[in-house]
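> got a sequence here, can you model it:
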Amino acid sequence: MSKPEIMLWQQLRKKPLGIKFRRQHPLGPYILDFYCPAAKLAMEVDGLSHDMGDRPEYDLRREGFLNQQGVESIRISAQDVLDDAEDVADRILRYVQGQLS
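Reported below is the predicted structural model:
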């Protein structure tokens, strides 16, 4: 896991409020950075590498596959996590709670 992923995982683990998250969760041919099974939500922490080479096309294929599986995918800037991991985790939790309501 990258530093932003570790920072976000630490925040998600201590704020679950009954919501479970998995890290490095396999789904088909892909490994999701984070996954919330109850909300069928995948979370990808995007660093600079996501803009390089064939990575944008790979990310599009991955997102299409996830959509076919009924899994919503959100992308989170690694810089946002580095700047304030607690705020990012709070926003994710509010989003998941809204999906589950």
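
> hey, let's count contacts and neighbours off CA atoms from now on
Will do.

> which elements pack onto the lengthiest helix in the chain?
Criterion DSSP state H: the longest helix present in the chain is helix 78-100. Applying 3 or more C-alpha pairs under 8 Å, 6 or more residues apart in numbering; DSSP states H and E, one finds that helix 78-100 contacts helix 3-14, strand 41-46.

> what's that helix in contact with?
The list of residues contacting helix 78-100 from outside it, by C-alpha atoms under 8 Å, 6 or more residues apart in numbering, reads 4-5, 7-8, 11-12, 16, 38-39, 41, 45-47.

> report the buried members of the residues you listed.
Neighbour-count burial (16 or more other C-alpha atoms under 10 Å) applied to the contacts of helix 78-100 gives Pro4, Glu5, Met7, Leu8, Gln11, Leu12, Ala39, Leu41, Val45, Asp46.

> put together CSV for these, with distance to Asp87 on each row.
Putting those into CSV (distance: C-alpha to C-alpha, whole Å) gives the following:
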residue, distance to Asp87
Pro4, 13
Glu5, 14
Met7, 11
Leu8, 10
Gln11, 9
Leu12, 11
Ala39, 20
Leu41, 18
Val45, 14
Asp46, 16
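
> how about this one, so we can line them up?
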Amino acid sequence: MTKLYNKTSEKLKRQRLRREMTKAEKRLWDKIKNRQLENCKFRRQYSVAEFVIDFYSPEIKLALEVDGDSHFQEGAVEYDAERQEFIESARINFLRFTNDNVYHNLDGVLDVIVDGIKSLRTLGVLPPPSPPLLRGGERWDNRGLNR
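Predicted structure coming up:
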């Protein structure tokens, strides 16, 4: 059987990404590390095949992605969709946030993550869509915050 998680071939990439975390990633990491949310353990820069997830909880198979400017360049949306589809095929759930989400409504982001943790622990699925989370018309759905 082929190893899918944290492959040795991706180790240097994971280490580099840990060293070079964005400000938004650092801000979120400060709030989720050390089991601060619902006693849920998250790891930084966890890989699935050749793809690296920003934060991952193996206990509930929850990936957290913080999307910065590079995720909105030409071709990035399609790449992210294919990447997410592959990772979800490994039965990993996704919550996706933008840097703006983290900078301007960190409490709302944390609430969405807590709801996701509770729902995955009790029902095994992410919660249904909720009311708007942020200004500017962004809404939460099963795949994250969407405009």
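
> so what number do they get for TM-score?
A TM-score of 0.89 describes the superposed chains when it is computed by TM-score structural alignment, normalised by the length of the first structure; 101 aligned residues with a C-alpha RMSD of 1.5 Å.

> before we move on, back to that, quick one: which two of the contacts of helix 78-100 of the first structure are the most distant?
Ala38 and Gly47 (26.2 Å; C-alpha to C-alpha).

> what residue lies at the spatial centre of the second structure?
The second structure has Leu64 as the residue nearest its centroid, 1.2 Å off, counting by C-alpha atoms, centre = their mean.

> returning to that earlier point: what's the closest of the contacts of helix 78-100 of the first structure to Tyr58 of the first structure?
Closest to Tyr58 of the first structure, out of all of the contacts of helix 78-100 of the first structure and judged by C-alpha to C-alpha, is Asp46, at 12.9 Å.

> contact partners for the closest one?
When contacts are counted by C-alpha under 8 Å, 6+ apart, Asp46 of the first structure touches Arg75, Ile76, Ser77, Ala78.

> got a markdown table for the helices and strands packed on helix 78-100 of the first structure, with distance to Pro26 of the first structure too?
As requested, these are exported to a markdown table (distance: least, C-alpha to C-alpha, whole Å):
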| stretch | distance to Pro26 of the first structure |
| --- | --- |
| helix 3-14 | 16 |
| strand 41-46 | 11 |
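
> which one of these lies closest to Arg61 of the first structure?
Closest to Arg61 of the first structure of these, according to C-alpha to C-alpha: strand 41-46, at 13.9 Å.

> give me the mean deviation of the closest one from the second structure.
Following the fit onto the second structure, the mean deviation recorded for strand 41-46 of the first structure is 0.9 Å by mean C-alpha distance after the TM-score superposition for the first structure.

> what span of the second structure is that strand aligned with?
Residues 62-67 of the second structure are where strand 41-46 of the first structure aligns, with TM-score structural alignment as the criterion.

> tell me how far the matching stretch is from the chain's mean position?
The chain centroid and the centroid of stretch 62-67 of the second structure are separated by 1 Å under C-alpha atoms, centre = their mean, to the nearest Å.

> same deal with stretch 38-58 of the first structure?
Here the centre of stretch 38-58 of the first structure is set off from its chain's centre by 9 Å, with C-alpha atoms, centre = their mean.

> could I get the buried residue list for the helix or strand where Asp33 of the first structure lies?
Per DSSP states H and E: Asp33 of the first structure is located in strand 30-36. Within strand 30-36 of the first structure, the residues scored as buried using 16+ other C-alpha under 10 Å are Leu32, Asp33, Phe34, Tyr35, Cys36.
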